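Asker: sharing a model prediction with you, sequence too.
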Amino acid sequence: MPDSDNHRTAPSTNRIRSSSPVVMITGASSGIGRATAHRFARDGARLVLCARGRVDLHAVAAECTDLGAEEVSVQPVDVSHRDEVDHVVHEMIDRYDGLDICVHSAAVMSYGAFLDTPADVFDATVGVDLLGAANVARSTLTVFRRQRSGHLIIIGSLLGRIATPWMSSYVTSKWGLRGLTRVLRQEARRYPGVSVSSVAPGAVRTPIYERAATYIGRAG
């Protein structure tokens, strides 16, 4: 299981529970996730930063501490692995006695015609971008339903509404993610104090384009 690294001392059991919100952010090591972490840090939130890369997470954690976050915890995790997501959420609940907001922005990308993209690459993209979102939603909404409060924010994409060639795995994932989010929003109406939101940005300045696998001989 992944272990965690904390950039502030954990609160003791005798400490009065802080009024600062506990915010979990996936994909926090770069791009939209990193920008989201910065935004909540400026508000003095207690942050749980999740991504696969420990080194980049620590860099973002240091930035958030400098920006005013009350506390920052680093949690290396692959969202496509359900047991890792469950472990992180359970550990966070033990530490903070609750979760207020989860922003799910973890994503990967690949370029190439559908027939030229290896099946395992296609499957891996869908595994992170769609099934990973389902893993995060399942774990966090279970907590929100139990505590009768919480807000899940899922970062989708403009490509969940339109299609473009040479990005079949990403487009498939984001169209599926849009459908999943709409269902979650409908079902969350039964849970007092729980809400689900989606954000569908267009292109932003993020390393995902350069880091993507490519089978067209160039980056997107």
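Answerer: All right, it came through fine.

Asker: hey, let's count contacts and neighbours off CA atoms from now on
Answerer: Will do.

Asker: I'd assumed Pro24 was in a strand, is it?
Answerer: Rather than Pro, residue 24 is Met. Yes - applying DSSP: H, G, I helix; E, B strand; the rest coil, one finds Met24 inside a strand.

Asker: next, the contact list for it, please.
Answerer: Leu47, Val48, Leu49, Cys50, Leu99, Ile101, Cys102, Val103 (C-alpha atoms under 8 Å, 6 or more residues apart in numbering).

Asker: one more structure, for comparison:
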Amino acid sequence: MGNLQRKVAIITGAGSGLGKETALAFAKDGTNIVICGRNYSKLEEVENLIKDKYAVEVLPIRADVSSEADVKVLVQATLAKFKGIDILINNAAVFQQYRILDSPLDSWDYQFNNNATSVFLMMRECIPIMRAQRSGKIINITSGLVREGAAGFGAYAASKAAVEALTFSVQDEEHKNGIQVALFNPGVMSTNLATIGDDPANVAPYLVEIAQSKAKNKKRVMQLEDFQFSNR
């Protein structure tokens, strides 16, 4: 059991893929979990998996984290149950494949709202709580496509670049308040966004390690290679 026992973590996009596996990994470490997503039945499945295996509390909340109203309800419900928020994992993301010449504005807006605006809304709502505690850990998920790009991934890559810039700005703003903000690139995974890559269950434990880390904020992206000597 690590130093996250009885802490409270919010994980967005937790109904499947990396979000689901991250919820299970944190629960294994003794963390109380708030899982959110648009599909409540999937959240219930994750809740039942956690309750069957681990003696932690789980709060499933149907929420669209690109919606300001939903984010406020999510955070207030978390506070009502747990009285605090120690960890925020901004994992929720969407992808639509279009070459820029063919991309409708609706698709561009959809990806930015769900991949970048959601991170802004979740951090803005959680930071005052973490400030009051003088502690907190925020982990934002990015992608190698920010630097490499790829045909058909323009909007997705640009939205993740926005997440990186936002993360570095919040690092500067909040480090003095005891809040650590980290960026993590999990690499290619086999999820609903991709059919090839690593199993998310193999990646999720690294998010637990980041949350446990006492390292100072650094303007860099953490990758799996940073954990090559890990025992996990």
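Answerer: That came through, no problem. Keep in mind it's a predicted model, so treat the numbers as computed, not measured.

Asker: what is the end-to-end distance of stretch 130-149 of structure 2?
Answerer: 34 Å (C-alpha to C-alpha, to the nearest Å).

Asker: what range in structure 1 matches it?
Answerer: Aligning stretch 130-149 of structure 2 against structure 1 (TM-score structural alignment) gives residues 144-163.

Asker: what's the neighbour count on Asn48 of structure 2?
Answerer: If you count neighbours by other C-alpha atoms under 10 Å, Asn48 of structure 2 ends up with 12.

Asker: distance from the match of stretch 130-149 of structure 2 to the middle of the chain?
Answerer: Averaging C-alpha positions (C-alpha atoms, centre = their mean, to the nearest Å) puts stretch 144-163 of structure 1 10 Å from its chain's average.

Asker: tally of neighbours for the aligned partner of Glu21 of structure 2 in structure 1?
Answerer: In structure 1, Glu21 of structure 2 lines up with Ala35, judged by TM-score structural alignment. A count of neighbours around Ala35 of structure 1, defined by other C-alpha under 10 Å, yields 15.

Asker: can you state the direction angle for the helix or strand that contains Ala35 of structure 1 and strand 22-26?
Answerer: Taking DSSP states H and E as the criterion, Ala35 of structure 1 maps to helix 31-42. Compare the direction of helix 31-42 of structure 1 with that of strand 22-26 by axes from the mean of the first three to the mean of the last three C-alpha atoms, to 10 degrees and you get 160 degrees.

Asker: just the buried residues of helix 31-42 of structure 1, please?
Answerer: Gly31, Ile32, Gly33, Arg34, Thr36, Ala37, His38, Arg39, Phe40, Ala41 (16 or more other C-alpha atoms under 10 Å).

Asker: list the helices and strands it packs on?
Answerer: On a contact count with 3 or more C-alpha pairs under 8 Å, 6 or more residues apart in numbering; DSSP states H and E, helix 31-42 of structure 1 meets strand 22-26, strand 46-51, helix 54-67.

Asker: check the mean deviation of that helix from structure 2.
Answerer: Following superposition, helix 31-42 of structure 1 is found to deviate from structure 2 by 0.9 Å on average (mean C-alpha distance after the TM-score superposition for structure 1).

Asker: closest one of the buried residues of helix 31-42 of structure 1 to Gly193 of structure 1?
Answerer: When the buried residues of helix 31-42 of structure 1 are ranked by distance to Gly193 of structure 1 (C-alpha to C-alpha), Phe40 comes first, at 20.6 Å.

Asker: what does His81 of structure 1 align to in structure 2?
Answerer: For His81 of structure 1, the residue aligned by TM-score structural alignment is Ser67.
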